[in-house]
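Asker: sequence and predicted model, in that order:
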Amino acid sequence: MEVSDKELDETLFSPLVTPGSICAVFGLRGVGFSVIMGCKSAGASRIIRIDLNKGKFEKAMAVGATECISPKDFTKPINEVLSEMTGNNVGFSFEVVGCLDTMVDVLTFCHSNYGTSVVVGAPPATKMLTYDPMLLFTGRTWKGCIFGGWKSTDDIPKIVTDFLARKFDLDQLVTHVLPFKKIQEGFELLYSGQCIRTVLTF
């Protein structure tokens, strides 16, 4: 059976997010920005970014976020803030930090009955995750995500083709270009949260 280009695009950009849905994304590094772009391509109606680093909010809005908030600006738990902002209607939440505590918190961001929470950030290998099973018993779905859920052999050529056709713009994620001899500076920019992605030239 043949698959149309439109169906391929929908499969590539939205293996999870449905059009018109509300998404909450916790974490504003390179992968987090990519999640924003993916949610936008999938047709999400609202994409709310949650992060402590407000210096990246403007860039997040530029790539597709509709709102950006910091937990530091509120006295109540951020899941309650999101519930009030969205009428308790977050369909998809993404943890892109790799912290066990935030993984459980981000699970509570999504709707208790039909919401789906995706763990994108890599968790510490030596620690175990504990959580209240009632968070899942009521109907939430919790899943992990490696490589966006794509099959590299089949999907990488399609991603490259779509990038060359300018269906999405990765240039927005490159904030610094440095010569290779300044690689240490690149790491410092990364660890300090001053960059999204740095390209090293040879």
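Answerer: Structure received. Computed from a predicted model, the values in this text were never measured in an experiment.
Asker: can we go C-alpha only for contacts and neighbour counts from here?
Answerer: OK.
Asker: T138 contacts N113, doesn't it?
Answerer: Yes. Taking C-alpha atoms under 8 Å as the definition, T138 is a contact partner of N113 at 5.7 Å.
Asker: with neighbour numbers in mind, choose between these two.
Answerer: N113 (15 against 12; other C-alpha atoms under 10 Å).
Asker: residue contacts, the more buried one?
Answerer: The contact partners of N113, by C-alpha atoms under 8 Å, 6 or more residues apart in numbering, come to T138, G139, R140.
Asker: and of those, the nearest to T126?
Answerer: R140 (26.2 Å; C-alpha to C-alpha).
Asker: ok, that closest one - contacts?
Answerer: Residues counted as contacts of R140 (C-alpha under 8 Å, 6+ apart) are C110, H111, S112, N113, Y114, G115, T116, S117.
Asker: of all the contacts of N113, which comes closest to G87?
Answerer: Distance to G87 across the contacts of N113 (C-alpha to C-alpha) is lowest for R140, with 16.7 Å.
Asker: residue contacts, the spatially most central residue of the chain?
Answerer: Of all residues in the chain, the one closest to the mean position by C-alpha atoms, centre = their mean is V35, 3.2 Å from it. If you count contacts by C-alpha under 8 Å, 6+ apart, V35 has them with V25.
Asker: likewise for the one 10 residues further on?
Answerer: Contacts for S45 (C-alpha under 8 Å, 6+ apart) come out as P19, G20, S21, I22.
Asker: can you turn the buried part of these into a PyMOL selection?
Answerer: To isolate in PyMOL the members of the contacts of S45 that are buried, counting by 16 or more other C-alpha atoms under 10 Å, one can use:
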select buried, resi 21+22
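Asker: the structure to be compared is supplied as follows:
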Amino acid sequence: MNKKAEKFDSLDYFVCFLQSSIVVVVMFKLSSGGLGTTLNVAKPKKGSTVAIFGLGVVGLAAAEGARIAGASRIIGVDQNPKRFDEAKKFGVTKFVNPKDHDKPVQEVLAEMTDGGVDRSIECTGSINAMISAFECVHDGWGVAVLVGVPNKDDVFKTHPMNVFKGKALCTMDIHYKIGML
């Protein structure tokens, strides 16, 4: 052990180890939960429109993935307007705050995009955001990817016809992968 390491007592070492583990988990979520999910699961095409639900760390990584893939419109959806300026640095071109509208955000997005977005990535874990992310994708080819994890008692409710309109719903089991670290 070097002299610097000897100065740490076991509690300091544990705290440092815990902080280091948290950084590893956050970085894993950043690459696999946001960026990786966007590039490898949602797979937006060049020129497509992508909605990102939640502009926290995972959502910003998802936005960066959409930018890298060549999406021409990246719409950030978040209830915290303070996140909008930071999101621009990751390619977000338009912002929607659900609190600013009298109708469901999926309807707002459908109107903004002539029928729906090509891809949506949900990064909040809110069941309402998950439903909105699924319902805002375009009929026939839209793909919604759920990264966030809902409460175990939440119920995903949507109109049954949404399933028959050609919309796809995918999930990313990030917690299983984090457990593999």
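Answerer: Sure, I can see it. Just so you know, these numbers come straight off a predicted model, no measurement behind them.
Asker: still on that earlier bit, got JSON lines for the contacts of N113 of structure 1, with secondary structure too?
Answerer: Formatted as JSON lines, the contacts of N113 of structure 1 follow (DSSP: H, G, I helix; E, B strand; the rest coil):
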{"residue": "T138", "secondary structure": "coil"}
{"residue": "G139", "secondary structure": "coil"}
{"residue": "R140", "secondary structure": "coil"}
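Asker: now distance to F57 of structure 1 too, for the residues you listed, in TSV please.
Answerer: Shown next, in TSV, are those (distance: C-alpha to C-alpha, whole Å):
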residue	distance to F57 of structure 1
T138	33
G139	32
R140	28
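Asker: still on that earlier bit, closest one to T153 of structure 1 out of the contacts of S45 of structure 1, please.
Answerer: Of the contacts of S45 of structure 1, the one sitting nearest to T153 of structure 1 (C-alpha to C-alpha) turns out to be P19, at 26.6 Å.
Asker: rewinding a little: among the contacts of R140 of structure 1, which one lies nearest to C99 of structure 1?
Answerer: S117 (14.4 Å).
Asker: I'd say the closest one and S93 touch.
Answerer: Yes. Between S117 of structure 1 and S93 there is a contact at 4.6 Å, judged by C-alpha under 8 Å.
Asker: common neighbours of the two, please.
Answerer: With C-alpha under 8 Å, 6+ apart, S117 of structure 1 and S93 have common neighbours V106, L107, F109, C110.
Asker: residue range for the longest helix along structure 2 in structure 1?
Answerer: The single longest helix within structure 2, with elements called by DSSP state H, is helix 10-28. Aligning helix 10-28 of structure 2 against structure 1 (TM-score structural alignment) gives no matching residues.
Asker: so which of the contacts of N113 of structure 1 hold up in structure 2?
Answerer: With both residues aligned by TM-score structural alignment, their matches' C-alpha atoms under 8 Å, the contacts of these that structure 2 also has are T138, G139, R140.
Asker: distance of the equivalent of the first one over in structure 2 from T171 of structure 2?
Answerer: Residue pairing (TM-score structural alignment): T138 of structure 1 is matched to K165 of structure 2. As for K165 of structure 2, its distance to T171 of structure 2 is 19 Å (criterion: C-alpha to C-alpha, to the nearest Å).
Asker: try Q79 of structure 2
Answerer: Q79 of structure 2 is 23 Å from T171 of structure 2, by C-alpha to C-alpha.
Asker: and for V149 of structure 2?
Answerer: 9 Å.
Asker: do the same with K88 of structure 2
Answerer: Separation of K88 of structure 2 from T171 of structure 2 (C-alpha to C-alpha) stands at 26 Å.
Asker: same thing with W141 of structure 2?
Answerer: 17 Å.
Asker: can you check K45 of structure 2 too?
Answerer: 19 Å.
Asker: can you check F14 of structure 2 too?
Answerer: Distance from F14 of structure 2 to T171 of structure 2, by C-alpha to C-alpha: 34 Å.
Asker: more neighbours, those two?
Answerer: T171 (16 against 12).
Asker: got the contact list for the more buried one?
Answerer: Per C-alpha under 8 Å, 6+ apart, neighbours of T171 of structure 2: V145, L146, V147.
Asker: make it 10 Å
Answerer: Neighbouring residues of T171 of structure 2 by C-alpha atoms under 10 Å, 6 or more residues apart in numbering: T37, V41, A42, I121, E122, A144, V145, L146, V147, G148, V149.
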